[in-house]
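Chemist: Provided below are the primary sequence and the corresponding predicted coordinates.
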Amino acid sequence: MVSTSLNPLTVDRDRIRPNIQALQAQLVEWRRRLHQRPELGFKELITSEFITQKLQEWGIEHQTGIAKTGIVATINGKKHPTPDSRTGGFGNPPLPTPVLAIRADMDALPIQEQNDVPYKSQHDGVMHACGHDGHTAIALGTAYYLSQHQEDFAGTVKIIFQPAEEGPGGAKPMIEAGVLKNPDVDAIIGLHLWNNLPLGTVGVRSGALMAAVELFDLKIKGKGGHGAMPHQTVDAIVVASQVVNALQTIVARNVDPIDSAVVTVGEFHAGSAHNVIADSAHLSGTVRYFNPKYDGYFGQRLEQIIAGICQSQGATYELDYWQLYPPVINNSEIADLVRSQAEKVVETPFGIVPECQTMGGEDMSFFLQEVPGCYFFLGAANLSRNLAYPHHHPRFDFDETALGMGVEIFVRCVEKFCS
């Protein structure tokens, strides 16, 4: 059951400038077009073609084909920099004008949509069930507005349309392709439409926002045999069951109680008949944590436990453990920037939600490891309109009023940072 706390807060349209209010219908149209044509990671060909078409139509400089389907749009401001903040002092040359990046992800999920709406997915088994269609529409709206109001900011804005956030991850290959260079990015911001918060709120905090994501696959090898003769076997199910229980002690007894962490076994496959003792078992799962000090720790500790149990039971194992994404860590100064501008768009104090951490992961973390930045949540749930299903649910949808709010916050951040 969805909490009634997801009923929307008051949205004051007067806090959104008329030129962005005028874009709202277009934002909805773009979002719904993208929603009807979802594409999986690194396969966002229709999506990138649509973005490219719009950028060309508006005369915005851009590069395509980055990390297969990624796009970077570049918009140069024409405002003269503020003398106090952008001069090197008497007799010194002016300091470089600022460069702010805005990141939006484009990919969808392998989910069959169950919504009965006119803009329902037309691609069987693929759905925008996490809001990335909205992220792309907001980024497009921001690009259009900035291209029409270049006199309102100095420096450069780079808008990064990123593929494959849901996996295997498009941020890292885009960074490796140089999207944060030429010109060098000083800071980066991004948002996630968030159905865990109601419309009219913004979740923003300094420090850890989202967790590191690490994954494992484990095969335990025993010795099969007759269910009536267990003394002749090494029961892989018994061994694997001990492993599942013991892995929970990592968080309970090895992690500082002040820190948050999760070890989840999500798959357990073994056995084939009532009277046969299984000779093997397969487990898979995920590890999540906020504190970067645990980088490398969980994989080591997990294997120590598995090895000890298997040795004691006469079994062997094969473990594959890998780190997918590091934690999303926001820079305090850029988080303050986002917070200060969001306060002008939502009602305060209730519209700003600082305690908004989640054990979900995001490859925005790779960008934040390279340059200071802030990733924040834009509340998009509206229980009164039945728009409060969780992310990755086949009936996920959000209140599109949030689209214009997202553009307004991005534009305000640009105007403040690039002053």
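Modeler: Structure received.
Chemist: from here on, contacts and neighbour counts on C-alpha atoms
Modeler: Will do.
Chemist: next helix or strand past the lengthiest strand in the chain?
Modeler: Ranked by residue count, the top strand of the chain under DSSP state E comes out as strand 187-198. As assigned by DSSP states H and E, the chain's next helix or strand after strand 187-198 is strand 202-203.
Chemist: just how off-centre is that following strand within its chain?
Modeler: 14 Å (CA atoms, centre = their mean, to the nearest Å).
Chemist: list the helices and strands that strand packs on?
Modeler: Contact here means 3 or more CA pairs under 8 Å, 6 or more residues apart in numbering; DSSP states H and E; on that basis strand 202-203 packs against strand 352-353, strand 373-381.
Chemist: quick one: the longest one to strand 187-198, angle?
Modeler: When you say that, I think you mean strand 373-381. With axes from the mean of the first three to the mean of the last three CA atoms, to 10 degrees defining the directions, strand 373-381 sits at 20 degrees from strand 187-198.
Chemist: so after strand 373-381, what's the next helix or strand?
Modeler: Per DSSP H and E, the first helix or strand lying C-terminal to strand 373-381 is helix 401-417.
Chemist: Could you check the angle that following helix makes with strand 187-198?
Modeler: Using the same axes, to 10 degrees: helix 401-417 against strand 187-198 is 150 degrees.
Chemist: this is the other structure I want to compare:
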Amino acid sequence: MNFLEQSKKNHDFLVKIRRELHMNAETSQNEVETSKIIMKYLDEFNIPYKSEIGGHGIIAEIKGDNDGKTVALRADMDALEMEEENDIDFKAKNKNVMHSCGHDSHMTFVLGAAKLLNENKNKINGKVKLVFQPAEELSPIGGAPKILESGLLNDVDAIFGSHVWPDLPFGKIAIKEGAMMANSDHFTVKFRGASSHAAKPHEGVDAIVMGVQFVNAIQTLISRNTDPMNSAVLTVGRFIAGTRYNVMAEECLVDGTCRTFSEEDRQRIYEDMKNLAEAIASVNHGSVDYNYGFGYPALLNEKSSVEIVKNSVKEVFGEESLLEISKPAMTAEDFAFYLEKIKGAFYWVGIGTEGEKNYPLHSNKFFLNEEILHRGSALMAGIAVNFLNEN
């Protein structure tokens, strides 16, 4: 089956879908219009589905004419809280909401693949489930666990997902076996002291001093306590304290994230941060509230599923489009929850254009070349058929 040629014929239709989704961008757990758009196109394709799964999620199913196993293709649905700065006709309508992580294209990939697969049911051995998942950006909870809890994926033998990637050249497909993306955890540490006049610090307990000591101390958890061969990142994104220049701060909030690949490193850093926070509070005669949220697990691609993706890339686009990467990313994806239960693989779709400014994911100027839409759809359809034919 030449899915690429078939998908090219759907290009204008896919652009229409993507722009409609882009204009109606909605945040995590609010994907009402987004789900309506998806259901509208599934109805048009005459593909049956179940809705309101794990919130506003949708799971559709295409049954091939021949018996076989079951494969799932997943797309995330939610957008981010930011105002779009692109001057385009299909600019996001909802204030301070934008598809700046490319989820509109991911939904289009799966809808495009659905159209191709539904038109070729006579060549499908088994079933294809189409998973439209809400709340991917809702770290550390994510939308994937609720989809899994529904039980509707219990019969799935393998699951595949993708993400557009501005750091890669346009049309290149990157994948690796094993760790592809990191554990993603969120910590919030609130130090409590006692306010006093800034000129009489001995009469109070300085929460800012405790916060500063903590931020400095946790740097050694990576630089001195973590194996240099293991990738790990600790970043403080917010430091909030004080009400006035001449009043000693009573509270100090330290808010940040920890990214790791090793579960051993993850647990050790959690414990060491807790011990440091409590020790710093104690020695300064203050107190601390320590909250550490274990978020998305590391995304680990399964070997045989990676081979399916590689072979599909070569078949659909040619071997020159495949990039076998050696290093994972420190970013995170709740697709990892699926891979803890179901074998499968996740890959990146290059959208970078040489000689142009390529804005990163989560930028309010993020934009993509819509020529990627028919390519991403063709590849997803190819992966589904190849998995079913080989199993």
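Modeler: Cool, got the structure. These numbers come from a predicted model, not from an experiment.
Chemist: What lines up with Ile306 of structure 1 in structure 2?
Modeler: Taking TM-score structural alignment for the superposition, Ile306 of structure 1 sits opposite Ala277 in structure 2.
Chemist: tell me the contacts of the nearest residue to that match once chain neighbours are set aside?
Modeler: Leaving aside its sequence neighbours, Ala277 of structure 2 sits nearest to Phe214 (CA to CA, 6 or more residues apart in numbering; 6.4 Å). For Phe214 of structure 2, the contacting residues are 276-277, 280, by CA atoms under 8 Å, 6 or more residues apart in numbering.
Chemist: can you do 10 Å?
Modeler: Residues near Phe214 of structure 2 by CA atoms under 10 Å, 6 or more residues apart in numbering: 189, 191, 208, 254, 273, 276-281.
Chemist: repeat for Arg103 of structure 1
Modeler: 72, 135-136, 139, 158-162, 171, 188-191, 364, 367, 375.
Chemist: Ser419 of structure 1 now?
Modeler: 77, 79-83, 85-86, 97-98, 152-155, 413.
Chemist: Next, Gly167 of structure 1: secondary structure please.
Modeler: coil (DSSP: H, G, I helix; E, B strand; the rest coil).
Chemist: What sits closest to it if chain neighbours are left out?
Modeler: Gly41 (6.5 Å).
Chemist: all strands of structure 2, in order?
Modeler: Using DSSP E, strands in structure 2 cover 49-53, 57-63, 66-76, 125-133, 158-169, 173-175, 178-181, 183-192, 232-241, 251-260, 287-296, 299-301, 322-324, 344-352.
Chemist: so can I have JSON lines of those showing distance to His99 of structure 2?
Modeler: Converted to JSON lines, the strands of structure 2 look like this (distance: least, CA to CA, whole Å):
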{"stretch": "strand 49-53", "distance to His99 of structure 2": "21"}
{"stretch": "strand 57-63", "distance to His99 of structure 2": "17"}
{"stretch": "strand 66-76", "distance to His99 of structure 2": "11"}
{"stretch": "strand 125-133", "distance to His99 of structure 2": "15"}
{"stretch": "strand 158-169", "distance to His99 of structure 2": "12"}
{"stretch": "strand 173-175", "distance to His99 of structure 2": "21"}
{"stretch": "strand 178-181", "distance to His99 of structure 2": "21"}
{"stretch": "strand 183-192", "distance to His99 of structure 2": "21"}
{"stretch": "strand 232-241", "distance to His99 of structure 2": "22"}
{"stretch": "strand 251-260", "distance to His99 of structure 2": "23"}
{"stretch": "strand 287-296", "distance to His99 of structure 2": "21"}
{"stretch": "strand 299-301", "distance to His99 of structure 2": "22"}
{"stretch": "strand 322-324", "distance to His99 of structure 2": "26"}
{"stretch": "strand 344-352", "distance to His99 of structure 2": "15"}
